[in-house]
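> Quick one, structure for this:
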Amino acid sequence: MAVKIDALDLRNHLKNNLGSLYIVYGDELLLASEAADLIRSAAKYKGFADRVILVAENRFDWLKLKEQSQAVSLFSTNKVVDLRIPTGKPGKSGSEALQDYVKNIPDNTITLITLPGLDRNSRASKWFAAIEKCGVSIEVKKIYREQLPRWIAHRLKLQKQTIDQDSLQLLAGRVEGNLMAAHQEILKLGLLLPEGHLSMDNVKRAVVDVARFDPFDLGPAILKGDRGLLTRILRGLEKENLAPPLVLWVLAEEAKVLLRVKKALTGGMDMRTACVDAGAWGLRQKLIPNIVHKITTETLRNAIIQASQIDKQIKGIETGNAWANLLELGLSITPSRT
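Predicted coordinates for the structure are as follows:
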């Protein structure tokens, strides 16, 4: 039976339900990726630990999808079939394969189909009607400027923070409708300020703190192998007295993403799929192929361990110069350009 839910309601839906087929589609890449991640996490929590990733690009063999519906045996394990159709157009053979597949999804399988935004013709197609009829569909709609304050308030609530309307308008105006920029500002507030109600003064200070040196510029510096720029940004952030937890989060996140990509590549996944699966898109996706082979898995694992130690220094549990160690951490995961 067809079920349509709003992306904002997906978290609550998954607490009480877990369907056999989910369709996530829309052009807001951040939200689509998060929705898909929520479904994968819920499936894993319910015991669907194995995952088969199929990326239906040009010349994709749709028999691979059919094989997933037939791969049932006494010893089969619960699995997630993660089907991605980047173009949103499966073609004739794909259309037929999708219609056949949703009629025979095995009991031990949860299928996640991700698509970009679909035009009217695609949404009226037989293949989309078939998958929509059999599953739970989540359309990730574009967040327009007038909707942004409500979206920001919802995201802040998830990290146990509240904010008044004037502060919401301040944040919405700063990001100018850019959802990724809004996401970064919300992360900053979560890392720089405590839980509870955020005053206008605190929000203004958090916004101004990164007016000159932005900690989110550290990621591109790492992926470009620009050790000089990385050093300048970190020293600038230290002089501006930015709270170290935000800087630590950015550096640790880069190490984790690179480690996930390396593991996926080692497992035979192609670069594009590995990046998307690791949560790297946009500029990150373009830069990672140039650097990922220049840094070892051991280095990245050590960096994550070091990040944990720096966290203890920031919290006063251990002694040490947190800023000096943040610089050391950043440089350790920034291979030279040469």
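> When you work out contacts or count neighbours from here on, use the C-alpha atoms and nothing else.
Fine.
> so Leu265 makes contact with Met271?
Yes. When contacts are counted by CA atoms under 8 Å, Leu265 is listed as touching Met271 (6.6 Å).
> Need the three-state assignment for Gly82.
No, residue 82 isn't Gly; it's Asp. Secondary structure state of Asp82, per DSSP: H, G, I helix; E, B strand; the rest coil, is strand.
> this one as well, want them side by side:
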Amino acid sequence: MATVNAQQLNDVLASRGLPPIICIFGDTPLLVDDAVQSIRNYAKSQGIHERQRLVQDAQFDWSQILASGASMSLFSELRLVELELPDAKPGREGGDALRSYAEQPNVDQIFVVLGPKLKQEQLKAKWYQVLTRDALVVAANAPDRAALPRFIDARARRYQLELDREALNLLADWYEGNLLALDQELQKLALMGLPQPLNLATVRQSSQDQSRFSVFALQEALLHGQVDDALHRLHRLFEEDVEIAILNWMFQREWQTVHALQQALGRGESIGQAARALPIWKNQEAAYHQVAQRLQGQHRAIIDVLKRLEFAFKRDSGEDYKTLATHFILLWCLPDRVTRLSLA
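So this is what the prediction gives:
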């Protein structure tokens, strides 16, 4: 089993060609799709034009896997057969079919299996162990925060777009965990015909023009303790049917960053040292330092509201999410003037 990440796939295909079985699993649909498109494009360059797409569902007929290569293609020696496992849970029948295929792969086709990132028990499953034994495995997972600016730079160059270091860090800060939106933003910037390399001010302005009351604009108001702006932007986000999952992620991420900064400062690190180890770039250091100082002693109160926001979002706790989000903003910006919220 050879494992590569999605960004390495084109080079691997160019040097090694198409193996009989390729498995693509990852937590980022954009990168899973990238890998599939890379395989399709390379296959076409090798004269493979016939493709069959299968998607597992409750009524899926697993005999298709063994029968898919029973007849020779009329138009090419090889064809692509893609099997999507939406939950990566083939079950007993599916597991048996995948193992049988892997033990005797059809010489007339390239078999591509794709799905989400696998859990530990799935990685240990017999079907996966046999399927990937001689396969090329592509890990389509999002890069971590430290590697994200490099990823964005490479992605931008696909669209003939060049950004300076601060602009790359801004986009990394805004789009960590949402690479599909990042890709859309890069395509938009490429179409605008702006002078290159794009700098921080240009990227910030173009994004603000595009979505003045985005979740990231709310994050900016929180960072600078602008309570009126933050509440106004929150109200507009709810008017626009904001994706609660993204809003919740932003609240949690900001607190994790501030709490980690408080701990680092408590160990005697300078703000510059602490910021370099966190998703904080240089021109944000002073603002995050102020937030860390302002929220000293508020750990239990912040965690309490974050938990209640999570329960309201995921478990239908009965508490109103918008009210809790409003309280979170007030607690964040004006901790000395806000008492613990009770909605009995």
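> Superposed on structure 1, what's the mean shift for the one helix or strand Lys44 of structure 2 maps to?
Using DSSP states H and E, Lys44 of structure 2 sits in helix 29-45. Taken against structure 1, helix 29-45 of structure 2 registers an average deviation of 1.4 Å after superposition, with mean CA distance after the TM-score superposition for structure 1.
> And the contacts of that helix?
Outside of helix 29-45 of structure 2, the residues within contact range by CA atoms under 8 Å, 6 or more residues apart in numbering are 6, 9-10, 13, 18, 24-26, 49, 80, 114-116, 138, 140-142, 179-180.
> Show the subsequent helix or strand relative to that helix.
strand 51-55.
> ok now that next one, how far from the chain's centre?
With CA atoms, centre = their mean, to the nearest Å as the basis, strand 51-55 of structure 2 stands 25 Å off its chain's centre.
> Could you do stretch 75-83 of structure 1 as well?
Using CA atoms, centre = their mean, the mean C-alpha position of stretch 75-83 of structure 1 is found 22 Å from that of the whole chain.
> Endpoint to endpoint, it covers what distance?
Stretch 75-83 of structure 1 has its terminal residues 23 Å apart, counting by CA to CA, to the nearest Å.
> now stretch 12-28 of structure 2
Counting by CA to CA, you get 20 Å between the two ends of stretch 12-28 of structure 2.
> how near is the most far-flung residue of structure 1 relative to its centre to Ala43 of structure 1?
What lies farthest from the middle of structure 1 is Leu74; by CA atoms, centre = their mean that is 35.0 Å. Plainly put, Leu74 of structure 1 is 21 Å away from Ala43 of structure 1 if you go by CA to CA.
> and Lys314 of structure 2, how many neighbours?
11 (other CA atoms under 10 Å).
> got it, and Leu230 of structure 1?
Using other CA under 10 Å, Leu230 of structure 1 has 23 neighbouring residues.
> In three-state terms, label it for me.
Per three-state DSSP, Leu230 of structure 1 ends up helix.
> which residue in structure 2 lines up with it?
With TM-score structural alignment as the criterion, Leu230 of structure 1 has no equivalent in structure 2.
> With Asn302 of structure 1 instead?
Aligned by TM-score structural alignment, Asn302 of structure 1 pairs with nothing in structure 2.
> list the contacts for Leu118 of structure 2?
Leu118 of structure 2 neighbours (CA under 8 Å, 6+ apart): Phe25, Gly26, Ala88.
> Specify which member of those residues is nearest to Gln293 of structure 2.
Within these, the smallest distance to Gln293 of structure 2 is 38.4 Å, found for Gly26 (CA to CA).
> What distance do you get for Lys322 of structure 2 to Ala201 of structure 2?
The gap separating Lys322 of structure 2 from Ala201 of structure 2 is 32 Å, by CA to CA.
> right, I mislabeled it, should have said Ala217 of structure 2
As defined by CA to CA, Ala217 of structure 2 lies at a distance of 14 Å from Ala201 of structure 2.
> go on, Ala6 of structure 2?
For Ala6 of structure 2, the distance to Ala201 of structure 2 - CA to CA - is 31 Å.
> Between the two, point out the one with more neighbours.
Neighbour tally, Ala6 of structure 2 and Ala201, criterion other CA under 10 Å: the higher count belongs to Ala6, 23 against 12.
> Show the contacting residues for the residue lying closest to the more buried one once chain neighbours are set aside.
Residue nearest to Ala6 of structure 2 in three dimensions, not counting chain neighbours: Ala140, with 5.2 Å by CA to CA, 6 or more residues apart in numbering. Counting by CA under 8 Å, 6+ apart, Ala140 of structure 2 touches Asn5, Ala6, Ile24, Phe25, Gly26, Asp27, Thr28, Pro29, Leu31, Val32, Ala35, Lys117.
> The aligned partner of the fifth one in structure 1 and Leu251 of structure 1: what is the separation?
Looking back up the chat, that one is Gly26 of structure 2. Under the alignment by TM-score structural alignment, Gly26 of structure 2 pairs with Gly26 in structure 1. According to CA to CA, Gly26 of structure 1 stands 30 Å off from Leu251 of structure 1.
> Which one's more surrounded, these two?
Taking neighbours as other CA under 10 Å, Gly26 of structure 1 and Leu251 compare with Leu251 leading, 24 against 19.
> State the helix or strand in which that one lies.
helix 244-266.
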